[in-house]
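1. Task: produce atomic coordinates for the following.
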Amino acid sequence: MTTIAHLHTEVINIILCDESVSFKDIMSLAFSCKKFYNLLTTDNALWRKKFYQRWPHLREEYDEQLRLENKGFLEQVKAGVKCKKELWHYLSLMSGEDFYNDNFDADFTIFHSLFDPDKGASFMNYYFFVNELRSLLTDPPMESDFILRYCAEKLFSYLQHYRLRKKVHEFLNYPEKQQILEKAAFILAQWYQPQKCMSYLYVSTSLQKIAEQVLERLKNKYPAHPIFSISEEQLLLWADNNIDDNHWNSIEGRQIIESLCIVLYNLGFRGTTFCKYWNRRYILEYSCIDCVLQDKIGTTVVMATIYHSVARRLGIRCDIIFHKLDMDYLLCWRAKYLFYNSHTTNLKEKECFCIDFRRNEQTVSTNYCPIINSAKYGINEYTKESPVKVMSYMNSDLYFETGNNEIRQSYLELRSLINQIHF
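-> You can find the predicted model right below:
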């Protein structure tokens, strides 16, 4: 009689990779005989597949941190299962009566040793706990688990902000060259949406795709542009670092900027203000870069961040400024920065242009490219705002434009954190 032991190894692997087969099923088979034990406990590809079946949202974080720990996926599966047991044990120990108290303030510090690498925990534990809590909160509630869910919500929010405080601290202590604006915008979006499953990879990939569309337009219109001789290494360097000056002369830079504006306009990106949208849902959507990249409408400071981040990937330096007369944000660009104060006779290198996101149709071209000579704003000279200052602007916008207490509390905490570290 043919049994599973007679099947080819590849066939067994295909069966075990099915989503209906659990970790317990595989280990039960492994302990059935020495052959299966040796086969299944050393098959890293199998356990990698099962790992991402169980924790699909961990792929980005795990792949990013893989080099830090030399462990196979079976070890990671065991760690994940252990974290799940520890989490449920911790939740079960908490007093149910406290959850009916509006002033509930559990001491979550005793939980730190289970997820904080500074306390000896594996870096993956945090992601295991967050994943389990998110699953609990997204499952349909049962009548008997309301208290447990309330506790899970509190713990989930605590874990998210605990880690985000560290991310803010790390960002503010980066050299300014590495304080790229999309990272600041992403941290802020996470801060105000702590229960949302977010990915910085989504933000960086979206910006890169826009940059590639700009390059495609440039190639069609200006096939001899020198950007096409730039190395891949240089493009990657621009993607990960702020730049001090433009890599191009005034004509080449203008061609890139105009192409960028036209591509983003044609994609449907539009700037807006809060005055017509006093609904909390819209305020968050228009202020969080992940939502703006998806829905194509955002506040002027987030729109400026997107333009700035794509331009940087193409060797263009732009600066975000707050225009006090208009009480709004503009993106400024000039042909050259480092030698701007020198006595150059090239007037084109002294030109300064603004991109005004509220005036997409009041443009200097027929292609809806919102580039306006800065002389119209009286700002031929300006002071560059630092990435941290722009982050503070983003935070302040949410505070002043909403009466929502939850948002205001988040604002005050983030403002305090920024001020403690940076100002």
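2. When you work out contacts or count neighbours from here on, use the C-alpha atoms and nothing else.
-> OK.
3. what about the strands in this protein?
-> Taking DSSP state E, the strands of the chain run over residues 270-272, 297-299, 319-323, 328-334, 352-355, 371-373.
4. And this one, please, so the two structures can be compared:
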Amino acid sequence: MEQLPVEIIENILTNPRISIEDIVHFSSTCHYFHEIVFSSNLVWKVKLFQRWPQLKNLLEIRHINFQHEVRYIYELRQKTRKMLEKMPPKFYKKYEISDSDLYEWNGILNEKDEAYNYLVMDLMDIVNTDVPINSIEVVPLNTPGNKTLQYYANKVLRYIRQLHLSKVWKNYISLPPERQILEIGAVFVAQWCQPNVEVTLEDITCRLDQIAWKVRHALQVSHPQHPLFQATPEELELWRIENKARNQWNVNECRQLIAVIREVLFEQMGFSGNNHAYFMPQNSFVNEVLDKRQGLPISLAIVFEAVARRLGLRCEPISFPAHFLLRFVESSDPDSDWYYIDVFNGGQIIRKGACPHSRFSGTRDLFPVATALQVVERMANNLEVSARQHAHPNGRITRLRSSLELLKLVNPKDISALVSLARLYMLHNMDTKPLEQFLLSQEFEVPEQAQRVVHMLRDYEAHHSRADAGLFDQVEAAQRSPNLSYAVGMVMRHQTLDYRGVVYDWDPVCLAAAEWQAQNHVEKLQLRDGQPFYNVLVEDGSHRYVAQENLVPTNDREAIYLNDDVGRHFSHFFETHYVPNAEKEKEYPADRQIRHWFHQQKKLESFNNL
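-> Now for the predicted structure:
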């Protein structure tokens, strides 16, 4: 082997079947191989991109020491896991984690320019690992597939994503208006609200390019002489990245293009407004809209405008009080014909004077063109409404918090959003000091309102510091009472409402307020409030407080695993039940025996049914 030329050894080592760990082991066999391995930048560059292909665009053209970069990534992974391991004992009792609780992660982000991308990549690996854990006992937090590790990785991922996106937003709004294209704003919103989904501007841009090429192909069939086909690559690229002040074609050529865009988008590709689930947050995310080809008026309008712009057309976004349309002006002539395009309703053309959402008298100046900032703000408002109104409760608080913090970023003078955000922080025992400092640093048109919010926050902080004093105390073990039949981690079915849930907490008797008991007719139960009540995480994402007489054990866990809070309490599912994480086990140690007994009973039932 030592007689082989270095080039051949490098060629062998860059084989995709050879891992980074294999190379390290190979380098330790002798000084000669060690020297080759650690002096070959080519080998480390190839191995880095084989292991993490998503970094290729970031690093490929950089002149760096790739061996040092690989070492840094591995060291960062170790540091990340050590920091995550500290989080469960510290935040076990907190429903929402404040940004100030995560400031230590800023130290990693400040280490080097690439640290953000490396950290996101590592956290995404943790979150998306789907490895079954085959153990009936509590497992270490760093076990691959541990839902508690994923729960806290998601919290950190959200924090660092939004910290990074705050800088992205400032760069975006500092661009000249012609460079503030709408799909960039739409991608920003999608990234902000979906931190654990990889949404990239490159991918969304590519998909919009593909739709534009579909339109070009259809136009070539119906109007092969259209001057669009004479446009230079430089012109096409400029239309792709800039808002234009006017159309590039005459009136007839514009009409031909608009007709083909409508045919391709709404007839061939099936884009439509989502009337059945209007308030689903996915209707506002451009990646989901492109996937499902359904959305809100504003998200569909962004897709239509982006495609039209790539083809030399200018569609003006118009934000009506109860709708969002695109206005199309056929030429720069002040007397030129113009109309609205209703993208939510199949691209319907609405002529001037016929729009039910306007009171204009024939002039197109009554409703101004919406700026990119106004479009993003309206999307954020839609997401706030969605978080408040949509029936699906899974992650509702996190969605509401994200939408309000997005509004705070895009319109820091929206006092209504700031009040709502302050109330949400207080309701969930979060640190309000950064919000107070933010309010004091702003120049509000109505300073009295801001001052009232500051006073409210200061009053909360005075009480919160005392109430929070014992939050991180050692978890005390709960004592089971003889009337408790079930245990934390058991999967249950509600006997009358027929939903599934997993027990994560219990009380020997009902401890809910009298008002709650009256609303839920506890007095009509056979054992009323004197029986155990269980807190359960339900398959629809909600939390329920349920009487023991209404529950029965089941093997059917359905979609409980989709509940955002499963990882807060449990590390994994094992055969018949969820296994508590270390903190939950400390709180309910006696429940282990009950879980194991039920597990054995289920195993015997299965054996007897063979």
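5. Drop the TM-score for these two in here.
-> Laid over one another, the chains give 0.83 as their TM-score (TM-score structural alignment, normalised by the length of structure 1), with 389 aligned residues with a CA RMSD of 2.7 Å.
6. hang on, the earlier thing: closest one to Trp88 of structure 1 among the strands of structure 1?
-> Closest approach to Trp88 of structure 1 among the strands of structure 1 (CA to CA): strand 297-299, 39.8 Å.
7. before we move on, the earlier item: for the strands of structure 1, which one sits closest to Leu16 of structure 1?
-> Nearest to Leu16 of structure 1 among those is strand 297-299 (45.3 Å), distances taken as CA to CA.
8. In structure 2, point out the residues matching the closest one.
-> Mapped onto structure 2 using TM-score structural alignment, strand 297-299 of structure 1 spans residues 294-296.
9. tell me which residues in that stretch are buried?
-> Buried residues in stretch 294-296 of structure 2, defined by neighbour count with 16 or more other CA atoms under 10 Å: 294-296.
10. again, but for stretch 92-107 of structure 1
-> In stretch 92-107 of structure 1, counting by 16+ other CA under 10 Å, buried: Phe99.
11. follow-up on the earlier one: of the strands of structure 1, which approaches Ile283 of structure 1 most closely?
-> Evaluated with CA to CA, those place strand 297-299 nearest to Ile283 of structure 1, the distance being 8.8 Å.
12. how big's the offset between that closest one and structure 2?
-> By mean CA distance after the TM-score superposition for structure 1, the fitted strand 297-299 of structure 1 averages 1.1 Å away from its aligned residues in structure 2.
13. Contacts for that strand, please.
-> Residues outside strand 297-299 of structure 1 that contact it (CA atoms under 8 Å, 6 or more residues apart in numbering) are 268-274, 285-289, 292, 303.
14. which of those residues are buried?
-> Among the contacts of strand 297-299 of structure 1, those classed as buried by 16+ other CA under 10 Å are 269-272, 274, 285-289, 292, 303.
15. Any chance of CSV for those residues, columns distance to Glu233 of structure 1?
-> Shown next, in CSV, are these (distance: CA to CA, whole Å):
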residue, distance to Glu233 of structure 1
Phe269, 29
Arg270, 32
Gly271, 33
Thr272, 36
Phe274, 40
Glu285, 34
Tyr286, 34
Ser287, 32
Cys288, 30
Ile289, 26
Val292, 29
Met303, 27
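16. ok, these vs Gln160 of structure 1, which is closest?
-> Distance to Gln160 of structure 1 across those (CA to CA) is lowest for Cys288, with 16.5 Å.
17. Now the equivalent of that closest one over in structure 2. Nearest residue, chain neighbours left out?
-> Taking TM-score structural alignment, the alignment pairs Cys288 of structure 1 with Phe285 from structure 2. Counting by CA to CA, 6 or more residues apart in numbering, Ala190 is the residue found nearest to Phe285 of structure 2 once chain neighbours are left out, at 4.9 Å.
18. Quick check: end-to-end length of stretch 86-94 of structure 2?
-> Across its full length, stretch 86-94 of structure 2 reaches 14 Å end to end, with CA to CA, to the nearest Å as the criterion.
19. If you could redo that for stretch 171-179 of structure 2, that was the one I meant.
-> Distance across stretch 171-179 of structure 2, first residue to last, is 11 Å (CA to CA).
20. cool, and stretch 267-283 of structure 1?
-> End-to-end span of stretch 267-283 of structure 1 (CA to CA): 22 Å.
21. Name the surrounding residues that touch that stretch.
-> By CA under 8 Å, 6+ apart, the residues outside stretch 267-283 of structure 1 that reach it are 286, 296-300, 303, 357-358, 360, 398, 401-402, 404.
22. Out of those residues, the closest to Asn242 of structure 1 would be?
-> Met303 (17.5 Å).
23. didn't that closest one look like it was pressed against Asp356?
-> No. Met303 of structure 1 lies out of contact with Asp356 (CA atoms under 8 Å); the separation is 9.8 Å.
24. ok so, going back, format the contacts of strand 297-299 of structure 1 as CSV; extra columns: distance to Ile418 of structure 1.
-> As requested, these are arranged in CSV below (distance: CA to CA, whole Å):
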residue, distance to Ile418 of structure 1
Gly268, 33
Phe269, 29
Arg270, 29
Gly271, 26
Thr272, 26
Thr273, 25
Phe274, 24
Glu285, 23
Tyr286, 22
Ser287, 18
Cys288, 18
Ile289, 19
Val292, 24
Met303, 22
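25. Just flag the most distant two among those.
-> Across these (CA to CA), the longest gap, 18.7 Å, separates Gly268 and Phe274.
26. From Leu165 of structure 2, how far off is the aligned partner of Phe129 of structure 1 in structure 2?
-> Counting by TM-score structural alignment, Phe129 of structure 1 lines up with Leu119 in structure 2. Separation of Leu119 of structure 2 from Leu165 of structure 2 (CA to CA): 15 Å.
27. do Phe279 of structure 2 as well
-> Remark: distance between Phe279 of structure 2 and Leu165 of structure 2 (CA to CA) = 24 Å.
28. Settle it for me: which of those two has more neighbours?
-> The neighbour count for Phe279 of structure 2 versus Leu165, taken as other CA atoms under 10 Å, is higher for Phe279 (22 against 17).
29. Done for today, thanks.
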